[in-house]
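S.K.: The sequence and its predicted three-dimensional model are supplied below.
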Amino acid sequence: MKPIWIVDDDPSIRFVLEKALLREELPTRSFSHAGEVLQALEAAGEAGPQILISDIRMPGGSGLELLNKVKQKRPGLPVIVMTAFSDLDSAVAAFQGGAFEYLPKPFDVPHAVELIRRAVQESQREQVAEVRMQEAPEMLGQAPAMQDVFRAIGRLSQSNVTVLVTGESGSGKELVARALHRHSPRADGPFVAINTAAIPKDLLESELFGHERGAFTGAQALRRGRFEQADGGTLFLDEIGDMPFDLQTRLLRVLSDGHFYRVGGHSPVKANVRVIAATHQDLEQRVREGAFREDLFHRLNVIRLRLPALRERREDIPMLARHFLQQSARQLGVEPKRIADAALARLSCFAFPGNVRQLENICHWLTVMAPAQVVEPKDLPPEVLAEPPGAGQAEAGAPQASPPGSNEAAPPAAALEPAAPLPAVVPSQPWEAALEAQARELLASGQPGVWDALTRRFESRLILTALSLTRGRRIEAAQRLGIGRNTITRKIQELDLDE
């Protein structure tokens, strides 16, 4: 790991932080003034620090000036600003300059270490995401339905219009959002993604809009929300259909006039953000049920871009499978597996209820579990072999209807319609049948706590599998599972998986 750089003219502060971080096995490098840091950054090249911790008031240049210069050179570097002058102006100036967090002196050392660890985790998460974006193509697809999506992205490339991406879970909606951002006038700005269904309701408001210091228990410092983090760029709101109803009102206000208030705040904050939303749900039905605001739906539904399910683009399966096998091999540091034509044919007949994400997971599984370098049909995972050949070949009809109207050039009709609903009954996979048998046995025996026992085993197996694939990297494992880094840490402790 890269070292944590500490800059403070007070040697006692540097000493305390160095010793505290040394106990946590975190490497450090210390400086006494801003000029030393800037010189070291120039000399470090691509190396540099993992995060920077800087005092505000120092001789020879303030921490805020240093923050500004560092952000110009390394915009992705998290900077924690600390000062003995705990006034509002310093806090506001720090966050406006792009600081990760604000730490008033005197500080509690365990709290400071926890804050630093959070900044390190955030930095590592961003590095993993950046490497993935650089290594992997934006999107792959030769099928006509995917070519329609590519054409739609091209037509929207010079637009800032709000886009609603629809499609089944696992079909790649975030990839579409990233492509829209990368080819937009905002490409040099940040791309910030948040899954509104994955964050508890009582925390989602603070995640989106930030909070003022003291706004609630545990709010020890001012925190910028995702809207502020995405300033000048794009905010991707995934699973928007699951957003709590009361927060939908606040989101509508931001989309209407571009202003919002932090939790506990009294001054409006301007949001210069392009919003791209995504959902696997039928929002019109959610509106009819009273679970989604109609006015918010129309505000989001300026351009609707429909992403096809994998079963509608089966000709892309061989190309995607080879790509994911190569990608998995790079991540695990092994020789890429090759897949026989017969195995590809069997794979292409599978229904893929989990879409492209499920195909990616299968390729990870094959990289680890397939016994030979060439994957044969018998090596495919149980869920593929359990489905009779051709069972997933039912053709999906492409509904034809006009796209929602707007001032923008409308994308092709094939890319704009809501996805066809999934069948009412999905055939059970072998593991589901085994789970049902185990549940029946425990319930019939009258054993107490069946729910907790099976849930514990299920969560343990999921987390251990993810950690195995990521070689113990918790942040990457959490990303693959679709949960937060705090959640996976808490679950590992609750389930005694540290041992």
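M.R.: Okay, I see it.
S.K.: from here on, contacts and neighbour counts on C-alpha atoms
M.R.: Noted.
S.K.: ok now stretch 79-93, how far from the chain's centre?
M.R.: For stretch 79-93, the separation from the chain centroid amounts to 29 Å (computed by Cα atoms, centre = their mean, to the nearest Å).
S.K.: Start and end of it, how far apart?
M.R.: 13 Å (Cα to Cα, to the nearest Å).
S.K.: How many residues are close by Ala453?
M.R.: 12 (other Cα atoms under 10 Å).
S.K.: Which residue ranges of the stretch 151-300 of the chain form helices?
M.R.: 173-182, 201-209, 226-229, 245-257, 283-288, 294-300 (DSSP state H, counting those that start in this stretch).
S.K.: helices and strands around the first one, which ones?
M.R.: Taking 3 or more Cα pairs under 8 Å, 6 or more residues apart in numbering; DSSP states H and E as the contact definition, the neighbouring helices and strands of helix 173-182 are helix 144-155, strand 163-166, strand 234-238, strand 274-279.
S.K.: What are the buried residues along stretch 228-240?
M.R.: Buried positions in stretch 228-240, judged by neighbour count with 16 or more other Cα atoms under 10 Å: 228-240.
S.K.: With the flanking residues excluded, which residue is spatially nearest to the spatially most central residue of the chain?
M.R.: The centroid of the chain falls nearest to Ala193 when counting by Cα atoms, centre = their mean (5.6 Å). Closest residue to Ala193 apart from its sequence neighbours, by Cα to Cα, 6 or more residues apart in numbering: Phe236 at 4.5 Å.
S.K.: mind listing what that neighbour touches?
M.R.: Phe236 makes contact with Glu174, Ala177, Phe191, Val192, Ala193, Ile194, Val275, Ile276, Ala277, Ala278 under the criterion Cα atoms under 8 Å, 6 or more residues apart in numbering.
S.K.: here's the one I want to compare it with:
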Amino acid sequence: MKPVWIVDDDQSIRWVLEKAVQRAQMPVQSFSSAQAMLDALPQAEPAVLVTDIRMPGQDGLTLLQEVKRLRPALPVIIMTAYTDLGSTVEAFQKGAFDYLAKPFDINEAVALIQRAAVAGQEPLAPAPAAEPGRGSIMMTSASVAMQDVFRAIGRLAASPATVLITGESGTGKELIAHALHEHSSRASGPFIALNAAAIPRDLLEAELFGHERGAFTGATQLRRGRFEEAHNGTLFLDEIGDMPFELQTRLLRVLAEGSFYRVGGSQAVSVNVRIVAATHQPLEQRVAQGQFREDLFHRLNVIRLRLPPLRERKEDIPALTALFLQNSARSLGVPVRRLTPAAMQVLAAFNYPGNIRQLENFCHWMTVMSSSQVVDTKDLPPEITAAQPREPVHVPPDAQPSLAAREAAGHASAEHVRGPGDGLRPEVEGVAGTQWTDTLGHEVQAKLHRNEPGIMATLAREFETVLLNTALAHCRGRRAEAAQRLGIGRNTLTRKCQELGID
């Protein structure tokens, strides 16, 4: 077994670490200076290097840089009592495996050294291959629902028909629009995209149709709009459901006649454009509410493609994860991360309210935050680990209410107490007669004992999930009423339902 090398000018630190590593049945060798370690490096092959950052002569960061030049695969752990941001960032930039702040828990230090030793045995990952085209992210799938989408794209290749793409945010609607364009007879023409929700309503008309010189204050020259830019190509109108009602009339006229007037213009402009629209909103519902023109809806709804959310195509998660990890490694110039089977199983079990975009963000997080090439369950993002089923909370016997207290609480729960100004109301109690805040306290205590990360975010998410589900069930799914009863806006409730994956 290769030894662990320790470099520190403090003899007591070297002695403590030596004894701890030896108890873990790992060979160890110590050095009092960076130069002594470098002198021994050509004749030996350490498994892990643990070095102090501030030492007489050559410091730890300079040693790290030199070791990475000579032995790129050797894991280096930097330890220091000076935990300033600058030295931390510089250590990771120069390739440190991890950072150990003094004073440290000796068991945690040994566990970190053991992880580094395992990581050092992994072969260096080859350089990532050239990045695939953006459309290939969506054009490979084992999902039956996506296969139906692929077949539709093939059938639409020779058709100029208008297409409406529906699906939740983050499902890849623009990528499918690109694929429709690239596989059509207009592939040699331009692909122009416009997000109707991202442009202020006062500017959206000029963005779509352009404007003449002097049409309004600041219009110092003629400007072509997106329709003219997309001539003989494809115009992708994203978030069409958010288009202002008055502008929908102008769009309908263009779809019907193939011509329009620039803002401030008097001469009709004819264009040959294929329209691909997309929305995450239920347009039928917006039509019923008077927020979307019915005639425009029927003009757009010639061919409809529904993109399934990622939770309905989980068989694609391993392939998408591998692709996103490769892309992240390439962009950062680091080895490609690999997931253990257990980590992949946990990753695939997540609900993904943000769909493919959220998975891509998770892969970038793992590439940045994982210190090893192999990502295990403990290295997954906190949003994923927080969503896993938890062990039952153990409440110490002395923390549980006595029999008399439970009986008194049970009796009180059957009674009614009068609140100020609100008549009779039942007293709300938690499990076993305790207040729900007491139960929450036990839950927090248990999480603290388990050293769980992100406790505040986890419990806040769970609290909001219970709150929204209960209110929606009470109001029989009527979101406007549920929002009013909760004292929040309907848009806020809708956004939180999307974030929490509540249907």
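M.R.: Yes, it's here. Bear in mind the structure is a predicted one, so any value in this text is a computation, not a measurement.
S.K.: Can you lay out the helices of the stretch 151-300 of structure 1 as JSON lines showing distance to Pro110 of structure 1?
M.R.: Converted to JSON lines, those look like this (distance: least, Cα to Cα, whole Å):
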{"stretch": "helix 173-182", "distance to Pro110 of structure 1": "36"}
{"stretch": "helix 201-209", "distance to Pro110 of structure 1": "23"}
{"stretch": "helix 226-229", "distance to Pro110 of structure 1": "26"}
{"stretch": "helix 245-257", "distance to Pro110 of structure 1": "34"}
{"stretch": "helix 283-288", "distance to Pro110 of structure 1": "45"}
{"stretch": "helix 294-300", "distance to Pro110 of structure 1": "43"}
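S.K.: most packed of those?
M.R.: Comparing these by mean neighbour count (mean count of other Cα atoms under 10 Å), helix 226-229 ranks first with a mean of 24.
S.K.: how close does that helix sit to structure 2?
M.R.: Compared with structure 2 after fitting, helix 226-229 of structure 1 has a mean deviation of 0.7 Å; criterion: mean Cα distance after the TM-score superposition for structure 1.
S.K.: which other helices and strands contact that helix?
M.R.: Packed on helix 226-229 of structure 1, when contacts are counted by 3+ Cα pairs under 8 Å, 6+ apart, are strand 191-195, helix 201-209.
S.K.: Would you mind finding the longest helix in structure 1?
M.R.: Determined from DSSP state H, the single longest helix within structure 1 is helix 109-135.
S.K.: what's the angle between that one and helix 173-182?
M.R.: Relative orientation of helix 109-135 of structure 1 and helix 173-182, computed by axes from the mean of the first three to the mean of the last three Cα atoms, to 10 degrees: 80 degrees.
S.K.: So which bits of helix 109-135 of structure 1 are buried?
M.R.: For helix 109-135 of structure 1, by 16+ other Cα under 10 Å, it's 112-113, 115-125.
S.K.: hang on, the earlier thing: including distance to Gly290 of structure 1, could the contacts of Phe236 of structure 1 go into JSON lines?
M.R.: Output for the contacts of Phe236 of structure 1, formatted as JSON lines (distance: Cα to Cα, whole Å):
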{"residue": "Glu174", "distance to Gly290 of structure 1": "27"}
{"residue": "Ala177", "distance to Gly290 of structure 1": "27"}
{"residue": "Phe191", "distance to Gly290 of structure 1": "31"}
{"residue": "Val192", "distance to Gly290 of structure 1": "29"}
{"residue": "Ala193", "distance to Gly290 of structure 1": "26"}
{"residue": "Ile194", "distance to Gly290 of structure 1": "24"}
{"residue": "Val275", "distance to Gly290 of structure 1": "23"}
{"residue": "Ile276", "distance to Gly290 of structure 1": "23"}
{"residue": "Ala277", "distance to Gly290 of structure 1": "19"}
{"residue": "Ala278", "distance to Gly290 of structure 1": "19"}
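S.K.: Need the max-distance pair from these.
M.R.: Maximum pairwise distance among these (Cα to Cα): 14.7 Å, between Phe191 and Ala278.
S.K.: Provide a list of residues in contact with the closest residue in space to Ala291 of structure 1 that isn't next to it in sequence.
M.R.: Among residues not flanking Ala291 of structure 1 along the chain, Phe245 sits closest, at 6.6 Å (Cα to Cα, 6+ apart). Going by Cα under 8 Å, 6+ apart, Phe245 of structure 1 touches Ala291, Phe292, Arg293.
S.K.: one step back: tell me what the longest helix of structure 1 is packed against?
M.R.: Helix 109-135 of structure 1 sits against helix 11-23, strand 51-55, helix 474-481, with contacts defined as 3+ Cα pairs under 8 Å, 6+ apart.
S.K.: What span of structure 2 is the helix or strand following the last one aligned with?
M.R.: The reference is to helix 474-481 of structure 1. Following helix 474-481 of structure 1 in sequence order, the next helix or strand is helix 485-494 (DSSP states H and E). Alignment note (TM-score structural alignment): helix 485-494 of structure 1 is unmatched in structure 2.
S.K.: The residue of structure 2 positioned farthest from its centre and His411 of structure 2: what is the separation?
M.R.: Distance from the C-alpha centroid of structure 2, by Cα atoms, centre = their mean, peaks at Ala404 (48.9 Å). Plainly put, Ala404 of structure 2 is 10 Å away from His411 of structure 2 if you go by Cα to Cα.
S.K.: Ok, Glu207 of structure 2 next?
M.R.: Counting by Cα to Cα, the gap from Glu207 of structure 2 to His411 of structure 2 is 68 Å.
S.K.: So Ala340 of structure 1 is in contact with Val375, correct?
M.R.: Yes - counting by Cα atoms under 8 Å, Ala340 of structure 1 touches Val375, with 5.8 Å between them.
S.K.: between the two, which one's more packed in?
M.R.: Val375 (20 against 12).
S.K.: got a list of what the residue nearest to that one when sequence neighbours are not counted touches?
M.R.: Distance criterion Cα to Cα, 6+ apart; nearest residue to Val375 of structure 1, sequence neighbours excluded, is Ile339 at 4.5 Å. Counting by Cα under 8 Å, 6+ apart, Ile339 of structure 1 makes contact with Arg322, Val374, Val375, Glu376.
S.K.: I'd like to know how many residues surround the first one.
M.R.: A total of 18 residues lie near Arg322 of structure 1 under the criterion other Cα under 10 Å.
S.K.: about what we covered before: now, the contacts of Ile339 of structure 1 that are in helices?
M.R.: Going by DSSP H, the helices hold Arg322 from the contacts of Ile339 of structure 1.
S.K.: quick one: buried residues of stretch 340-360 of structure 2?
M.R.: Those would be 343-344, 346-348, 350-360, for stretch 340-360 of structure 2 by 16+ other Cα under 10 Å.
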